[in-house]
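Trainee: with the sequence up front, the predicted model follows.
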Amino acid sequence: MSGPLIEKQVRIRRVTTIGPQVAQGLADPARLRILEVLSQKPMTAEEIAKALGGAGMKKATTTVRHHLETLKKAGLVEASRMVEVRGAVMKYYSPTIRAYACEAQSVPDLDARAARIIADTGAKLARVLAGVQADKRFATLLEKEKEAGKCKEFLALEIMNAALARAISS
């Protein structure tokens, strides 16, 4: 038996913090599209169904409600407003994450074309990550979390992710 047909070092190109419920929430293309639609403005299940239909993804309102329930359990959407209309309560939903999508998926050869800015930004982020992990408040947070040893890097990245979301929103 000869050696491997191919063997190469695979470099990690993207980091995403994700848990099982979030993964399930994002597993269906319709739910991804719902998050995209909700990024425009808060909407009811009926408005979402109409928006999906207009985009060529026809879904019944009951199906949209099911998807919204899955997204709520995953912490990806929340009811942002409730109004009474003719004795019924209408819930408006808003996303808790900002999902970016691009038909092109990514810029071809981004790593090569933007190597310098990626390296510079990576070095800056490494210092920020080290600062987060060295912060006494982070140590306190780790003490309170079960199995924190396994999750130290995850928790630090979640903090950076939340800070990035706050920066984008401001």
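Mentor: Structure received.

Trainee: from now on I want contacts and neighbour counts done on CA atoms only, so please keep to that.
Mentor: Will do.

Trainee: helix/strand/coil for Glu84?
Mentor: Recorded secondary structure, Glu84: strand (DSSP: H, G, I helix; E, B strand; the rest coil).

Trainee: ok, it - how many residues close by?
Mentor: A count of neighbours around Glu84, defined by other C-alpha atoms under 10 Å, yields 9.

Trainee: okay, and the residue nearest to it when sequence neighbours are not counted sits in which element?
Mentor: In space, and not counting its chain neighbours, Glu84 is closest to Met90: 6.2 Å by C-alpha to C-alpha, 6 or more residues apart in numbering. Element membership for Met90 (DSSP states H and E) is strand 88-95.

Trainee: repeat for His66
Mentor: Assessed by DSSP H and E, His66 sits inside helix 61-73.

Trainee: helices or strands up against that helix?
Mentor: Here helix 61-73 touches helix 20-26, helix 29-38, helix 45-54, strand 77-85, going by 3 or more C-alpha pairs under 8 Å, 6 or more residues apart in numbering; DSSP states H and E.

Trainee: and the comparison structure, right after this:
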Amino acid sequence: MRGLYFEEFEVGKVYKHPFTRTVTEMDNIMFTSLTMNLQPLHLDEEFAKTTIHGRRVFNSLFTLALIGAFHVPELTMGTTLGNLGYDEVKFPHPVFHGDTLRAETTILDKRESKSRNDSGIVWFEHRGYNQDDVLVCLCRRVGLMLKKPADADKKEEEA
């Protein structure tokens, strides 16, 4: 399985990724602890009860990482050279333990690299939704993508 080469991205195309993931209390506690985020809103149920949410909120960086990963098998597996930056990240609605998340990606733009002849630049918008189709994460990012190698068709035929 491979992702898309630069030439295969179509500006304006929307990909509705087939994966979903129910996030758990363990996911939140482990990610928050591993990243040394001591925010009680993520870890302390009694504290969280006193907030506007009334319960613990999922660590937003976990949400971003998960939503940002749903596209990998379909779009960038083995064809990306890396992220160039994040233009925008928003969390319009909190994520809670037990929510089931899914994602969609829109190709916003693309252009050939000015400094590398083997790659191009693609602008992505990733959107994450919960089980009620409420937008929980929006991320616009820029990635450096490989161009299709001259022998790619021959290699795929042999496989």
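Mentor: Ah, there it is. Owing to the predicted nature of the structure, the values given are computational and were not obtained by experimental measurement.

Trainee: TM value for the aligned chains?
Mentor: After superposition, the two chains reach a TM-score (TM-score structural alignment, normalised by the length of structure 2) of 0.23; 75 aligned residues with a C-alpha RMSD of 6.0 Å.

Trainee: just so I know, which of the helices and strands packed on helix 61-73 of structure 1 lies nearest Glu153 of structure 1?
Mentor: In terms of C-alpha to C-alpha, the element of the helices and strands packed on helix 61-73 of structure 1 nearest to Glu153 of structure 1 is helix 20-26, at 17.0 Å.

Trainee: the closest one: which residues count as buried?
Mentor: Along helix 20-26 of structure 1, these residues count as buried under the neighbour rule (16 or more other C-alpha atoms under 10 Å): Gln21, Val22, Gly25, Leu26.

Trainee: show me what contacts Trp123 of structure 2?
Mentor: Shown in contact with Trp123 of structure 2 (C-alpha atoms under 8 Å, 6 or more residues apart in numbering): Ile107, Leu108, Asp109, Lys110, Arg140, Arg141, Val142, Gly143.

Trainee: if we use 6 Å, what do you get?
Mentor: Leu108, Asp109, Arg141, Val142 (C-alpha atoms under 6 Å, 6 or more residues apart in numbering).

Trainee: contacts for the longest helix seen in structure 1 next, please.
Mentor: Identified as the longest helix of structure 1 according to DSSP state H is helix 148-169. Outside helix 148-169 of structure 1, the residues that touch it by C-alpha under 6 Å, 6+ apart are Leu142.

Trainee: 7 Å - rerun?
Mentor: For helix 148-169 of structure 1, contacts defined as C-alpha atoms under 7 Å, 6 or more residues apart in numbering pick out Thr17, Leu129, Val132, Gln133, Leu142.

Trainee: reformat those residues as JSON lines; add secondary structure, distance to Arg113 of structure 1 and neighbour count.
Mentor: Below are the contacts of helix 148-169 of structure 1 laid out as JSON lines (DSSP: H, G, I helix; E, B strand; the rest coil; distance: C-alpha to C-alpha, whole Å; neighbours: other C-alpha atoms under 10 Å):
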{"residue": "Thr17", "secondary structure": "coil", "distance to Arg113 of structure 1": "26", "neighbour count": "13"}
{"residue": "Leu129", "secondary structure": "helix", "distance to Arg113 of structure 1": "25", "neighbour count": "17"}
{"residue": "Val132", "secondary structure": "helix", "distance to Arg113 of structure 1": "30", "neighbour count": "18"}
{"residue": "Gln133", "secondary structure": "helix", "distance to Arg113 of structure 1": "31", "neighbour count": "18"}
{"residue": "Leu142", "secondary structure": "helix", "distance to Arg113 of structure 1": "38", "neighbour count": "18"}
